[in-house]
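Colleague: Structure for the following, please:
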Amino acid sequence: MKKVLFAVLAASVFTFAVSAQNSLVDEPNPETIGNESAMQALHEISLDKFEREGSWNVHISPDYGVITSRLFEGSPAMKDPLKEDEGKENEDTQVLGVKVEFFKRGINSFYITSQRPIPIEGVTKTVSVWVCGRNMGHELYLLVEDYFGRNYELYMGSLGFSGWKKLTAVVPPSPDGEHGIVQHSAYYGDKPGLRIIGFRVDCDPMLSRGAYYMYLDDLRCVTDLYDMQNHDEDDMADNW
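Modeller: I've put the predicted structure just below:
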C-alpha cells in the first residue's frame, strides 16, 4: 500500500513540475495580467514595423566600441500579420539591423531608441518584438515611460538563440495607482498612459569582442481599450 501511495505521489509531483515548466515556456496571457474584472477589450496593435530610415537611434559608450544601424530587406517567416495588415505585405519588407564593433571586453550596454517616444493608448498588457540575436548571451530590456514621465526597464529575454524569435515583456500593473508603472489616473486628465522609449542590450563581458550583429522587426503591444471604446460620443475628453 505504501508503494502505491508513493507512486501516486511521485506521479503527481512530476505532473505538476511538467505543467509548471510548460507555463514558463508559454507566452504571457494578456487576459490575466492585472485583470480585476471581466470588462476588457484587448487589441493587438502594431507600434512600429521598422520601415522608416532614421526613426531609430543607436548609442554605445565611445570607450567600448562603435555602433551603426541601417534597414535591410527581410522579415521573420514565422510572423503572423495582424488582421488589418492582411493584403499589405508589400508595405512590411524591411528590418532594422544593428552592428556593434567592440574595442575591448567589459561590462557595457548599448541602446536602440526611438526618435520620438511611441505612445500607447489604453492600458498596455504586453509589448513584443521580433529579434534575431545571433546566439549571443546578451540581455534585451524594454525601456518605457509611464503616465507620470517616470522611466522603467522591463526584461525581454536573452539573445542567446539562432534565427528569429519573438520576445515579449509583461507590463506589471500598478498596485495602487501611485507606485510602480502607472498607466492611467483620474486626477490628471486623459492621455496615453505608456510610452516606448526603446531598448537596452546588456552585453555579456566574455562575448563583447569583435563585431556583433542583431536585427529587429515588428514592434507590437496588446492593450486594453475598454474605457476608450465605451466612452460616450457626447462626452467631452479631459485632455485640455
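Colleague: CA only for contacts and neighbour counts going forward, please
Modeller: Noted.
Colleague: Which parts of the chain are helices?
Modeller: For the chain, applying DSSP state H gives helices covering 2-25, 226-229.
Colleague: so what's the residue lying closest to residue 184 once chain neighbours are set aside up against?
Modeller: Using C-alpha to C-alpha, 6 or more residues apart in numbering and skipping residues adjacent in sequence, the residue nearest residue 184 is residue 193, 5.4 Å away. With contacts defined as C-alpha atoms under 8 Å, 6 or more residues apart in numbering, the neighbours of residue 193 are 119, 120, 121, 122, 123, 146, 147, 182, 183, 184.
Colleague: I'd like the structure of this one too, to check against the first:
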Amino acid sequence: MKRTFIVFAIIFLLLGTFAICEESVLIDFTFLEQDMISLADESGDSGNLNKEQNRRTVMDYGAAAGATFTDSQKTLMRTSLALSNWEVVLNSSARNSTSLSLSKVVPAQVRDTKPMKNAYGEMEDVDVKVPFHGEKVLGVRIVFPTSSVNANAMIAPPFEIPAYERMAYIDDEGNVAMNDEGQRVDENGEVITTSTTRFEEGYGIVKNVGTLKSISVTTMGMNYPYALYVWLKDTDNVERRYYMGTLGFDGWKELQWDNPTYITDVRAREIRIYPIYPRGLPFVKFMGFQVVRDAAQAGGDFIGYFKDVKIIYDKAVLTTERDIADEDLWNIVSEREAQKQNYEMTRFGEKQVDRFLEYSKYAQESTFKSSLAEEANEQ
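Modeller: As a prediction, this is how the structure comes out:
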C-alpha cells in the first residue's frame, strides 16, 4: 500500500513539473488534391473552373466583384488551395522574365509501381513501398538567377488562409450547400453543428495554440544547399519565420525546428493568468515556405517536394465543459469572429477580382491566322 502511494505521488509530481504538449498537423499537402467535379453546360463543355479546385477549400470571391460582372463571370470567380493554384513569389533580386515564367507549383505524384522483368523476361509493373506511395505532394520549381546575388522565393497559397471560415460542404457547382432555412449542411443534408472551422484539421490552421515547442517539415531533398524557412502568422497578425535547415540531402527527411526558449519545467515558467471568457482561441496560420539562396551559392533550377508541416505546442486554454454555456448566453466570441471573417473575405475578394481581370486580358491566340490560306480560300 505504501509503495502504491509513493508511485502515485511521483506520477502527480511529474505531471505538475513538466508541461504536456499537443501535436497537430498544420497542413498536409496530400489533402489538397483537385477533387472538385465540374458539371458540363448545355454545349457539353465545362462552364467553370471548379474541376481544378479542392472541394474542402473552395472560396467564392464573386461577392466582392461588384455589379459590373455578369452571373456567368461570377461563377468563374472561385479558387481553392488545390496545389496547382499555389504560387512562387520571387524577391526583387531573383525576378527576371525567365524565372517569373518558369517558377511554379504543381501536384507531384509519388510512384507506387516500378517496371521490372518477370520470370519470362517481360517487363511488368510491380508495387513498391516508398514513403507516401500513390499520394500527390507539393512539387515546386524555382529558377534562381545565376549571378552572384542573394535571392529567395516564397512558396505561398493563392490566398491568405482564413482562420474564421465556418465549416461547409461545397457542392459540384462550387457553392456552399444550404438548406431552405439558410443553414449550412453536409453532403447528406444534415445541418453542420461542429465548431471546427473549414481550414483546421490539416488545411493550414491550428487553434488553441499557446507556446510553440517544435515545428517539423517533411520534405524530399535533392542535394541543394539552399536554406528552408517556414512562415507562420498568429492571432495578433504577427508573422515569424523559422529556420528549418538546409536542403543538402537526398531523399525524404523530416526537418525540425526546436524552440530554444521553451521551458519544460513548469516551476521555472512565468505564470500568466488570463480571463477564461470571452478570450478567443489563439491560433497559428501557415503562410508558406521560403527557400533562400546565398550569393556564394550556384543559381539555376531548384526542385523540391513537400508533404506536410506539423507543430508541437502547449494548449492555450484547457478545453473543459463549463457549468454555464457562456457563448450561448452572451455570443461575444461569435460576433468578434464574424467581424474578423468579413474583414478577411473583403481583403481576399478584392485581390482575387484583380487577378481575374488580369487573366481575362491574356491573349488566347498562340499563332497567327495565315493570310495566304485566307487568300486561297477566297479564290
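Colleague: re earlier: please produce TSV containing the helices of structure 1, extended by distance to residue 89 of structure 1.
Modeller: Below are those laid out as TSV (distance: least, C-alpha to C-alpha, whole Å):
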stretch	distance to residue 89 of structure 1
helix 2-25	29
helix 226-229	28
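Colleague: Pick the most deeply packed of these.
Modeller: Mean neighbour count (mean count of other C-alpha atoms under 10 Å) peaks for helix 226-229 among these, with a mean of 12.
Colleague: Residue 97 of structure 1: neighbouring residues, count only.
Modeller: Residues lying near residue 97 of structure 1 (other C-alpha atoms under 10 Å) number 19.
Colleague: Tell me which residue of structure 2 matches up with it.
Modeller: Superposed on structure 2 with TM-score structural alignment, residue 97 of structure 1 falls opposite residue 139.
Colleague: So which residues of structure 1 form strands?
Modeller: 42-48, 56-60, 65-73, 94-102, 109-120, 123-132, 139-145, 151-158, 164-170, 194-202, 211-224 (DSSP state E).
Colleague: how much distance is there from the fourth one to the middle of the chain?
Modeller: What that stands for is strand 94-102 of structure 1. Relative to the chain's own centre, strand 94-102 of structure 1 is displaced by 18 Å; criterion: C-alpha atoms, centre = their mean, to the nearest Å.
Colleague: before we move on, what about the longest one?
Modeller: Chain-centre distance of strand 211-224 of structure 1: 7 Å, with C-alpha atoms, centre = their mean.
Colleague: Residue 130 of structure 1: which of the helices of structure 1 is closest?
Modeller: helix 2-25 (16.6 Å; C-alpha to C-alpha).
Colleague: returning to what we had before: wait, which of the strands of structure 1 is closest to residue 3 of structure 1?
Modeller: Short answer: strand 151-158, nearest of those by C-alpha to C-alpha, at 42.8 Å.
Colleague: So residue 219 of structure 2 sits against residue 249, correct?
Modeller: No. Contact criterion C-alpha atoms under 8 Å: residue 219 of structure 2 and residue 249 do not qualify, at 10.2 Å.
Colleague: Of these two, give the one with the bigger neighbour count.
Modeller: Counted by other C-alpha under 10 Å, residue 219 of structure 2 and residue 249 do not tie: residue 219 has more neighbours, with 21 against 13.
Colleague: so what corresponds to that one in structure 1?
Modeller: In structure 1, residue 219 of structure 2 lands on residue 131 (TM-score structural alignment).
Colleague: What count of nearby residues applies to the closest residue in space to its match that isn't next to it in sequence?
Modeller: Once flanking residues are discounted, residue 131 of structure 1 sits nearest to residue 216: 4.8 Å by C-alpha to C-alpha, 6+ apart. For residue 216 of structure 1, the neighbour count with other C-alpha under 10 Å is 23.
Colleague: again, but for residue 70 of structure 1
Modeller: 17.
Colleague: Could you do the one 4 residues further on as well?
Modeller: For residue 74 of structure 1, the tally of surrounding residues (other C-alpha under 10 Å) stands at 13.
Colleague: That one and residue 89 of structure 1: what is the separation?
Modeller: Shown here: residue 74 of structure 1 relative to residue 89 of structure 1, a distance of 11 Å by C-alpha to C-alpha, to the nearest Å.
Colleague: Can you work out which residues contact both of those two?
Modeller: In contact with both residue 74 of structure 1 and residue 89: no residue, using C-alpha under 8 Å, 6+ apart.
Colleague: Show me what residue 91 of structure 2 lines up with in structure 1.
Modeller: Residue 91 of structure 2 maps onto residue 61 in structure 1, by TM-score structural alignment.
Colleague: Its match reaches residue 111, doesn't it?
Modeller: No. Counting by C-alpha under 8 Å, residue 61 of structure 1 does not reach residue 111; the two are 9.6 Å apart.
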